[in-house]
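**Q** what follows is a predicted structure for the sequence shown.
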Amino acid sequence: MNDLTELKRFVVAHAISQGLPADHYAALLDRVTTDAGDEPGSWPYEWIRAGDEWDAAGQTALAAQYYTMGRFPYVDGPGRKRALVRGLDAFDRWRRGVPGLEPVVVEVGGVPVRVWAAGLSAERPRPLLVMTGGIVSPKEQWAAVLPQIASFGMAGVVADLPGVGESPLRYGSDAWTLFPAILDALEDRARVSETYLLALSFSGHAAITAALRDPRVRGVVGNGPPIHDFFTDAAWQARVPKITRDTLAHLVGVPPEAVFAHVRDWALRDADLAALTVPLAAVTARRDEIIPPGDVERLKRHVRDLRLVEHDDVHGAPSHLAETRVWSLLAVQRMRPDADPEVIAALTSALEDARTGAGR
């Protein structure tokens, strides 16, 4: 069972990342008195009830966000399962009204996995951007960005990290194979030899690994990725929030007390970082409660083409949402040799606005 105080604190960062104003969810959180079950006052029930109200009001996209929060941080029973199913249904209904936003099923190790895509074309294949969330955020939290990616002259895909959301995969050290599988599936509808990965939180670790092993990956943008010390530093691991430890344990399929021993061998070595030949851009947070500062220092010491933005913030930099979003999209465009100068200029201007507060 999740610690309710910790659960409420962490979900606020995700609500902010989805652009939900505090007056939308503050009263809802006050009504939540228990993590477990699916009765009034429980975590899933209250988020689902609010989602139903938005859905009835015709706000399908907003309803999907509320349902998605109801399954946060992962499905552990009937209530959160109900929230996940409703969230998937609401998002699917919303995306049907968005031209070009489509589901695609890819085979990952023989297992069918659904992703969301936009900008795919057999006649005019475009460079590809693949976006993934972390261990607690499913693809439906991020897929609304796909039409914007398509407007940049790219094809875009948003996928779940293995085990997250509706993904049937088990999260493991082979999570990086998700990316080559997506590229293989789309090679007739996108220029997969020019692929960029925008990978948030834990999926950044998988994205860097994929870039080391698949030459079709031409650049990686991350936000708070674990690198080495997160996997090996026992003193730091003792400080990692319970919700993070328990979610990671759930995804990899081991008891919480065994999870750090299980993932210890996942650490990227200094030689791995030095071998990275493509640019890596990363958002980091000085008060990150999940990723140790040593991981950022390793990137600085060993990655040959590193582009960092550092915020005085917690994991994911939720208080710098507007700036982080634009900076990440701009970082992708600056990695592309054939990016549209007008797109870069527009994103640069938007970044300046975000940094001065005009874009928030």
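**A** Yes, it's here.
**Q** C-alpha only now, for contacts and for neighbours.
**A** Noted.
**Q** chain neighbours aside, what residue packs nearest to residue 175?
**A** residue 206 (5.8 Å; Cα to Cα, 6 or more residues apart in numbering).
**Q** also this one, for the comparison:
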Amino acid sequence: MSFVWPQDPRDLFVERYPQMVAFGLPTHDVDAVRAAITAMWPDAPGGWVYEWSRLAGRYAAAGQHDLAALAYGYAKFPTLANEPKRTALARQVEEYQLAAADFPVDFERHVLTLRHQGSRTQVPVHVLAAPGLPADAPVTLASGGVDGWKMDLHSMLVGIALQTRTRIIAFDLPGTGETSHVPMTHDGGTEIIEGLIAEARKTGNGQVAHFGLSMGGYYSARTGLTGVVDAAINLGGPVEAAFASGRSLAFGMEGIVGNALGFDELPSPEELSAGFSKFNLRHLLDQDTNGPMLVINGADDVHVPQHDTLVFQGRRDTRVELIPGTGHCAVTKLPEVMPIVVDWLRQTLDI
């Protein structure tokens, strides 16, 4: 199920422009696309998916498959609400695999079949590993959030793979990307991730870390709080206050989250609140079962209140960093954040 909703594309650029350039797209190309786009949903000149796909097509024709994958990633952004968006995702997958020959890491693509809500579902994963990495290296599970998915985080994940020498297994959350055929739920998503953890434990030396960005950080906070992984990194994830009743969502998040949760039309604030309230992690925060955790976010996040980072202060085996002068997931200060992530992960896993 999916739906479109009234969305001014200029608002999305206000928030996501820093991420677009930080993750590798040339600034002048982003500026040109931003100037050309006048509408969110039409697959026609001036439409979001059309203009981003046209840029991606130019990259692909020039053999710049890495940039084509990034641009198709923004063509399908922020959710697979219609057929042109789904087509853009399919082309992103194609371009990403073409680019893989030039990755500085070894790359494999697999489709896992995992348990989900009394049945089984397919979850495509990408495996990234430093060249020559031993088979018994630790594994880091990694995902983005509701609108930034595994291929969109490529440069970040490559950095983690090379600098930690852990094998990265990247996946899309339920309700998003290549796992959008099942809705995002607090229990169904957890079941899929527990299946991924079980697969990861068989892959390397048995050690498994979990890195989650944005909504992915919600799930890594969950695995960290329950102690089912050996290390958990929550970068910008909501855990409690973000799910409070009556909170308004910014920059189209009501439509983005509504699609991820499986609604077939824009939910009312009450419907969205009812669906999201089930994700609250207070019951786990009240327990003392957590494994080693690293919790980071920007101090000026418009989506996730500071409480959801600071609530981890004082927990055992937990490091908390609230980065000043930056917003959601501290994306404008990644050169400052990623060394913290890498050093903490290496120390925690003793690698």
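**A** Structure's in. What do you need? Predicted, not measured: the structure shown is a model, and the values here were computed from it.
**Q** still on that earlier bit, now the helix or strand where the residue nearest to residue 175 of structure 1 lies on structure 2. Mean distance?
**A** In the assignment (DSSP states H and E), residue 206 of structure 1 maps to helix 203-213. After superposition onto structure 2, helix 203-213 of structure 1 sits on average 2.0 Å from its aligned residues (mean Cα distance after the TM-score superposition for structure 1).
**Q** what lies in contact with the helix or strand following that helix?
**A** Where DSSP H and E defines the elements, the next helix or strand beyond helix 203-213 of structure 1 is strand 217-223. Here strand 217-223 of structure 1 makes contact (Cα atoms under 8 Å, 6 or more residues apart in numbering) with 193-201, 204, 207-208, 210-211, 278-284, 316, 328, 331-332, 335.
**Q** buried ones among these?
**A** In those, burial by neighbour count holds for 194-201, 204, 207-208, 210-211, 278-284, 316, 328, 331-332, 335, counting by 16 or more other Cα atoms under 10 Å.
**Q** map residue 236 of structure 2 across to structure 1 for me.
**A** Residue pairing (TM-score structural alignment): residue 236 of structure 2 is matched to residue 224 of structure 1.
**Q** show me where structure 2 has helices.
**A** 9-22, 27-36, 48-61, 65-76, 83-99, 154-164, 186-203, 215-226, 253-261, 269-277, 282-285, 307-310, 334-349 (DSSP state H).
**Q** so which of those gets nearest residue 242 of structure 2?
**A** helix 307-310 (7.2 Å; Cα to Cα).
**Q** for that closest one, packing partners?
**A** In terms of contacts (3 or more Cα pairs under 8 Å, 6 or more residues apart in numbering; DSSP states H and E), helix 307-310 of structure 2 is packed against strand 293-298, strand 318-323.
**Q** turn those strands into TSV, including distance to residue 21 of structure 2.
**A** Compiled in TSV, those are given as follows (distance: least, Cα to Cα, whole Å):
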stretch	distance to residue 21 of structure 2
strand 293-298	18
strand 318-323	20
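**Q** need the longest strand for structure 1.
**A** strand 191-200 (DSSP state E).
**Q** report the inter-axis angle for that strand versus helix 178-186.
**A** Orientation check (axes from the mean of the first three to the mean of the last three Cα atoms, to 10 degrees): strand 191-200 of structure 1 against helix 178-186 gives 140 degrees.
**Q** which other residues reach strand 191-200 of structure 1?
**A** Taking Cα under 8 Å, 6+ apart as the rule, strand 191-200 of structure 1 contacts 125-134, 183-184, 186, 204, 207, 215-225, 316, 328, 332.
**Q** of those, grab the buried ones for ChimeraX.
**A** A single ChimeraX command is used to select the members of the contacts of strand 191-200 of structure 1 judged buried by 16+ other Cα under 10 Å:
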select :125,126,127,128,129,130,131,132,133,134,183,186,204,207,216,217,218,219,220,221,222,223,224,225,316,328,332
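**Q** and the alignment partner in structure 1 of residue 96 of structure 2, how close does it get to residue 329 of structure 1?
**A** Under the alignment (TM-score structural alignment), residue 96 of structure 2 maps onto residue 91 of structure 1. Going from residue 91 of structure 1 to residue 329 of structure 1 by Cα to Cα, to the nearest Å gives 23 Å.
**Q** kindly report the same for residue 116 of structure 1.
**A** 18 Å.
**Q** same question, residue 154 of structure 1
**A** Noted for residue 154 of structure 1: a distance of 12 Å to residue 329 of structure 1, by Cα to Cα.
**Q** which one's more surrounded, the two?
**A** Between residue 154 of structure 1 and residue 329, residue 154 has the larger neighbour count (other Cα atoms under 10 Å), namely 26 against 20.
**Q** hang on, isn't the more buried one packed against residue 121?
**A** No: between residue 154 of structure 1 and residue 121 there is no contact under Cα atoms under 8 Å: 10.3 Å.
**Q** need the contact list for the residue nearest to residue 175 of structure 1.
**A** Neighbour list for residue 206 of structure 1: 173, 174, 175, 176 [criterion: Cα under 8 Å, 6+ apart].
**Q** with neighbour count and distance to residue 159 of structure 1 added, can I get those in CSV?
**A** Listed next are the contacts of residue 206 of structure 1 as CSV, based on neighbours: other Cα atoms under 10 Å; distance: Cα to Cα, whole Å:
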residue, neighbour count, distance to residue 159 of structure 1
173, 16, 17
174, 13, 16
175, 20, 12
176, 24, 12
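**Q** aligned to residue 288 of structure 1, what sits in structure 2?
**A** Aligning on TM-score structural alignment places residue 288 of structure 1 opposite residue 301 in structure 2.
**Q** residues near its match, how many?
**A** Neighbours of residue 301 of structure 2 (other Cα under 10 Å): 16.
**Q** correct me, but it touches residue 325?
**A** No: contact criterion Cα under 8 Å: residue 301 of structure 2 and residue 325 do not qualify, at 9.7 Å.
**Q** any common contacting residues for those two?
**A** Counting by Cα under 8 Å, 6+ apart, no residue touches both residue 301 of structure 2 and residue 325.
**Q** so what's the closest residue to the match of residue 236 of structure 2 other than its chain neighbours up against?
**A** In this structure, residue 224 of structure 1 finds its nearest non-sequential neighbour in residue 201, 4.8 Å apart by Cα to Cα, 6+ apart. By Cα under 8 Å, 6+ apart, residue 201 of structure 1 lies in contact with 133, 134, 135, 222, 223, 224, 225, 226, 316.
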